[in-house]
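>>> sequence and predicted structure, then a few things I'm wondering about:
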Amino acid sequence: TPERRLRQRYTLSHLAKDVSNQVGRVEPTRDWFPISLISAFSAFADLAHGPESQWGTVSCGCHPNCGVGTALMINKHTKEWAPVPRFLDVPHLVEDIKKITDAARSKNFSNLMMGLALLKNYRPYEAPPSLALIDLWRKFDKSWGLTPNHVKKYGNSGPDRTFEDTKKRREEDPWNFLFIAGMWFQDLFNYDFRRTEMCIIPYATQQGEISFCAYNTGIGWRKIIENMYKNATVAQWYRTHGKHQIYAKGRTVGLESYEHSLTIDSEDAARVRPKEHDIPMTAAEEDRLRRRKALEEAAKVRALYEEMVLKKRQPAVVQIGSVQQIKSATGPALTTTANVGAKDAVKQVEEVAAPAGD
């Protein structure tokens, strides 16, 4: 129903607004872009790597409505941060990168033009105070492997990397990219066939190849496939293998030590969602409400069966009534003497009940 959709639907625009409100300094209409925007940078990286490269760069060629995201540049030491689109003009930078890629010049000349494009679209006064332009260029070089000696400078990131490579990449670079994104398939109230057709993630199933979005949304191919080919129900699995421990509803997890370095805001941790009505807000609450109603109906049917078929006498229920019903039944005399003693109340009742003229 429209009411249910308005209560429960959570879109990517909601995500952008809520993250911006929670994190701060993130503008929903400026800092969020389609995930497929990354393909412009991937195409340039393939140009810089050259045709002799064994593998191409990971590219996202999905529909623009597939998902949205934003990136934050964070200093691991000083905790300074800012959204990348705040100090980089991303739309114009992407247009410049597309022109550089289409020009298909040599590797060194393309890297030079890439550096000029960063310089052109860089806003130094909007960046974190300790972020210099050279740091931004190093970050791009490290992420995309643009220069010939990037492995020597930053460490290897390939499948043959070592622990020293990982340590070097993490410790020597003070800046981190934090990517925040959401995907369209999580919106269960909207199904875009055109977007589903352009899904770039295929699932190999017993029924053939099914796209990621069709598998996880829509009519629910995941549930169909899993029910068709499941080995056992949950109850059968528990009977065979036992039930694992469930830590919920305040149950403490048995750990050797509970010490940690996390800083938890007590106000945020104690915050609960205010509930001003009994209308279910999520699918889980709807399921619980349906189960509760089903149990109530089953109890009523059971009571009728015991009374009509088994001839069991049902316990008599005495209806006491509400306070207003008691007041109306006792009359105005007791109502006006609610704050006096019991003897005075009885006396006034007798006076009211006496015949007129006695």
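Cool, got the structure.
>>> use CA for all of it now, contacts and neighbours both
Noted.
>>> next, count neighbours for Arg7.
12 (other CA atoms under 10 Å).
>>> can you tell me how far it is from Tyr215?
The spacing between Arg7 and Tyr215, counted by CA to CA, to the nearest Å, is 25 Å.
>>> same thing with Met308?
Met308 is 49 Å from Tyr215, by CA to CA.
>>> comparison target below:
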Amino acid sequence: MRLGVGEVKKKPLEVLERKLSVVQPTNLDTSLPRRTLSLCPECRRLIPAEIYQEDEKVFISKRCPDHGEFRDLYYGDLETFERFHEFALDGVGVENPHTTIRNSCPYDCGLCEQHYSHPGIVNIDITNRCNLRCPICFANANALGYVFELDYEHVAAMLELLKELRPVSPPAIQFSGGEPTIHRDFLKMIRKARELGFPQIQVATNGVKLADFQFTQALVDAGLHTVYLQFDGFKEEVYETARGMRNLLEVKMRVIENCRRVKPEPLSTVLVPTVLKGVNDDEVGEIVNFGLENLDVIRAVNFQPVSLSGRIGYDERMKFRYTIGDLIRDLVDQTDYLEKEDFYPVPVAAAISELVSAVHGEEKVAFTCHPACGAATYLFKTDDGRVTPITRFVDVEGLYEKSLEISQNIKGKRFGRIRALVKSFDILRYIDQDKAPKGLNLRGILKAILLKATKRSLADFHWKTLFIGTMHFMDLYNYDVERVKRCVVHYVTPDGRLIPFCAYNTGPTYREEVERKFSIPLEEWKNVAERENAGD
């Protein structure tokens, strides 16, 4: 069904001066209290805000001249917040920005020259239709009165645009919505992404269609790499609260089994729980344990603390507000193998990206998001059932600092090409192989990454471990422009722009503007669909 209006802009602006690094020292103020910019939850005007500590937590407060004072919890654990900021790094943005700067962030998204990071994961919303009616969904797919659904030609052009990004094209694209699996051309879109050579092709799904084994196998045959499966816990009442219906757990279990059964190998599955305080925060440890029990198919658990929408008073927000600091504390309390110190902010991994880029003389993707945006660790499970976090045998901070030091020396021309490669092996000393789980040769894997930096060498690591991650997407109450400027998760739009996740969904009205521009009224869509189905 062709609903597109206009054309994808394939001609980006003139390429800026090339940067040889993928990270740089941050200019972020990491002290408390500190000033930032935020948005008014009522009128979305850009207003000053302050981030400050109180009762071992971090809060944000702001005042709109028309709508008054607003206060919200920014981060639930001061100690973790301050530790994470020690690893703040900025990226280098994009060399071919698609929009010019006319206003202040976040009003010039496209990306513009103000953006510090390059895209690591790009979402493509291919429809706003859905086969569920989730109360917490920011896409609000069934209540808008119009259908936003891109045709194959538009999506193909958007994928081609992403391959042109510099200094590095995004390694991962994720089809999203709505529910992307109900789009009639979804398999064709996956095949196009595979044809273009994206290393990671993903789908964010509620799993309803993947309960059909034949459909799941068709996804694999088309070229899908990873399923991001909405998975909110094990209690039916959780699904009733979060998704508007019971009996969804059985569907999720069937999807996981189908992903296990497909050929030629299991389809990599990431569990994605949306966490609401007082609803399913008591199950986060059990969800991780479930992932560890199914390592043959589940590769990661990526928690998403709920983003609150609509007009909600402070007391009501605090009933549901859940932050990364709260999640880490609950994971420690609900498991017998995790500590707070096992978690690090996402930019820690960017130091390795910088080193690999320096050694190979070409830019690699670096996840240089704001320290408050996410957290992660890796867990390894041995045959006897013992679970070991990566921090028990890797000096993460030493590895981080040494990687940056060697990178600077390479870029400073202190090492030739061969010596640079040999010198990069110095980071291997921060891995205590004697304490590593039996059978895991992490030194060998990291050495292979430095030598070849191939998808296979990275896969060797990920297929032996469970990644535990979290990203806390913002809403209008805890909005911080400094986080938007460093976002690494973006949406590509039909008119050729790249917009940070939190700007697209909860900042200025980008989602509404894009969807209305490329949509038709619901009743008109039903008539068109009926005619097309009759012709099939």
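Now that the structure is in, tell me what you want to look at. Just so you know, these numbers come straight off a predicted model, no measurement behind them.
>>> sorry, back to before: and Met308 and Tyr215 of structure 1? Which one has more around it.
Tyr215 (21 against 11).
>>> can you pull the contacts of the more buried one?
Contact analysis of Tyr215 of structure 1 by CA atoms under 8 Å, 6 or more residues apart in numbering lists 203, 221-222.
>>> ditto for His370 of structure 2
88-89, 347, 482-483, 486-487.
>>> surely Leu450 of structure 2 forms part of a helix?
Yes. Assessed by DSSP: H, G, I helix; E, B strand; the rest coil, Leu450 of structure 2 belongs to a helix.
>>> surely it meets Lys423?
No. Counting by CA atoms under 8 Å, Leu450 of structure 2 sits too far from Lys423 to count as a contact (10.6 Å).
>>> looking at the two, which one has more neighbours?
Neighbours per residue (other CA under 10 Å) separate Leu450 of structure 2 from Lys423, with Leu450 holding more: 22 against 16.
>>> residues touching the residue lying closest to that one once chain neighbours are set aside, list them.
Of all residues not flanking Leu450 of structure 2 in the chain, Val356 sits nearest, at 5.9 Å (CA to CA, 6 or more residues apart in numbering). For Val356 of structure 2, the contact set (CA under 8 Å, 6+ apart) comprises 364, 449-450, 453.
>>> for those, which pairs are in contact in structure 1 too?
Contacts conserved in structure 1 for those, using both residues aligned by TM-score structural alignment, their matches' CA atoms under 8 Å: 364, 449-450.
>>> any idea how far Ile256 of structure 2 is from Val203 of structure 2?
Val203 of structure 2 is 14 Å from Ile256 of structure 2, by CA to CA.
>>> mind listing the strands for the stretch 151-300 of structure 1?
175-183, 202-205, 208-211 (DSSP state E, counting those that start in this stretch).
>>> could I get the buried residue list for the last one?
The one in question is strand 208-211 of structure 1. By 16 or more other CA atoms under 10 Å, the buried positions in strand 208-211 of structure 1 come out as 210-211.
>>> give me the mean distance between it and structure 2.
Once superposed with structure 2, the aligned residues differ from strand 208-211 of structure 1 by a mean of 4.0 Å; criterion: mean CA distance after the TM-score superposition for structure 1.
>>> which strands and helices lie in contact with that strand?
strand 202-205 (3 or more CA pairs under 8 Å, 6 or more residues apart in numbering; DSSP states H and E).
>>> contacts for the strand it packs on, please.
Here strand 202-205 of structure 1 has contacts from 209-212, 215, 225, using CA under 8 Å, 6+ apart.
>>> with stretch 338-353 of structure 2 instead?
Contacts for stretch 338-353 of structure 2 (CA under 8 Å, 6+ apart): 22-23, 80, 84, 87-89, 328-329, 331-332, 364-377, 389-391, 400-401, 403-404.
>>> Provide the aligned range in structure 2 for stretch 9-20 of structure 1.
Using TM-score structural alignment, the residues of structure 2 aligned to stretch 9-20 of structure 1 are 321-332.
>>> what is the equivalent residue in structure 2 for Met198 of structure 1?
By TM-score structural alignment, Met198 of structure 1 lines up with Arg486.
>>> neighbour-wise, which of the contacts of Val356 of structure 2 leads?
Neighbour max across the contacts of Val356 of structure 2 (other CA under 10 Å) = Lys364, 24 neighbours.
>>> part of a helix, is that residue?
No. Counting by three-state DSSP, Lys364 of structure 2 is not part of a helix but coil.
>>> quick one: the aligned partner of it in structure 1 from Cys199 of structure 1, how far?
When structure 1 is aligned by TM-score structural alignment, Lys364 of structure 2 is paired with Thr57. Using CA to CA, Thr57 of structure 1 is found at 18 Å from Cys199 of structure 1.
>>> with His92 of structure 1 instead?
27 Å.
>>> likewise Asp141 of structure 1?
29 Å.
>>> the closest residue to Phe303 of structure 2 other than its chain neighbours: how many residues sit nearby?
Excluding the flanking residues, the one nearest Phe303 of structure 2 by CA to CA, 6+ apart is Thr470, at 4.5 Å. Using other CA under 10 Å, Thr470 of structure 2 is surrounded by 25 other residues.
>>> and Thr470 of structure 2, what does it touch?
302-305, 324, 374-376.
>>> can you pull out the helices in the stretch 251-358 of structure 1?
266-269, 283-308, 323-336, 342-353 (DSSP state H, counting those that start in this stretch).
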